[in-house]
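**Student:** I'd like to go over a predicted model; first the sequence, then the structure.
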Amino acid sequence: MWIAVIATGLGCYALKLGGLLTPQSVLEDPRVRRFTELVPVALLTALIAVQALADGRSLDFDAARMAGLAAAVGALLLRAPFLVVLVVAAGVAAGLRLLGV
């Protein structure tokens, strides 16, 4: 277990160091800049999809999670701060679960 923790820590450190040591000419390349702008959005979208639609290794349509996701989208469209979006989504999902949905 400790070997995995140490290896993960070293890997994270190496990744961070690699970012700091990357030459400026590479960072100014338009393709690299476009990649770094789009990858976080794609990863966050994938994480949201997995958390909203998956239960273990299978797809699961959970009405409370879907309603929480819809509430989060509504809060984002209203330009709410990120923390408010999280609280609204969690509150809607928790409220529906409390009602037995």
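**Tutor:** Arrived safely.

**Student:** make it CA atoms for all contacts and neighbour counts henceforth
**Tutor:** OK.

**Student:** Longest helix in this protein, please.
**Tutor:** Longest helix of the chain, by residue count under DSSP state H: helix 30-53.

**Student:** what's the offset of the next helix or strand after it from the middle of its chain?
**Tutor:** Counting by DSSP states H and E, the next helix or strand C-terminal to helix 30-53 is strand 54-55. Strand 54-55 has its C-alpha centroid displaced from the chain centroid by 15 Å (C-alpha atoms, centre = their mean, to the nearest Å).

**Student:** ok, structure two:
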Amino acid sequence: MSDTTLWVAVLAGSAVVFVLKLVGHLVPEHWLAQPRVARTAALVTVALLSALVAVQAATSGSELVADARLPALAVAAVALVLRAPFIVVVVLAALTAALLRALGMP
């Protein structure tokens, strides 16, 4: 991919995101107050965040990997289900990954 193509793609993507945000601000407030719209917005947020976590935890570059991040993510999920405070969730996940890496897991 050439530099010009890359910059055109970046600028086009930026323009699309800007227009989407602008349209979001122009939507009448009474539309957003509807329960169905609010529920859908909440679910979209959760889905996007989940996809981001999955990509960051299970890939390296363009390859799927199973390294210390996956068990750390599982520990974090269990801690969240048990309603642990967020800082505890982060520390438990970090300690799990660090311990597994110290034991030789990539």
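**Tutor:** Yep, it's here. Computed from a predicted structure; not experimentally measured.

**Student:** Put one on top of the other, what's the TM-score?
**Tutor:** The TM-score (TM-score structural alignment, normalised by the length of the first structure) is 0.74; 100 aligned residues with a C-alpha RMSD of 2.6 Å.

**Student:** By how much does the longest helix of the first structure deviate from the second structure on average?
**Tutor:** Helix 30-53 of the first structure differs from its equivalent in the second structure by a mean of 1.2 Å after superposition (mean C-alpha distance after the TM-score superposition for the first structure).

**Student:** Tell me where the second structure has strands.
**Tutor:** Using DSSP state E, the strands of the second structure run over 59-60, 63-64.

**Student:** Relative to V91 of the second structure, which of these is closest?
**Tutor:** strand 59-60 (21.7 Å; C-alpha to C-alpha).

**Student:** what's the matching range in the first structure for the closest one?
**Tutor:** Aligned by TM-score structural alignment, strand 59-60 of the second structure falls on residues 54-55 of the first structure.

**Student:** Contacts for that stretch next, please.
**Tutor:** Residues outside stretch 54-55 of the first structure that contact it (C-alpha atoms under 8 Å, 6 or more residues apart in numbering) are 60-61.

**Student:** same question, stretch 88-102 of the second structure
**Tutor:** If you take C-alpha under 8 Å, 6+ apart as the criterion, stretch 88-102 of the second structure is touched by 68-69, 71-73, 75-76, 79-80, 106.
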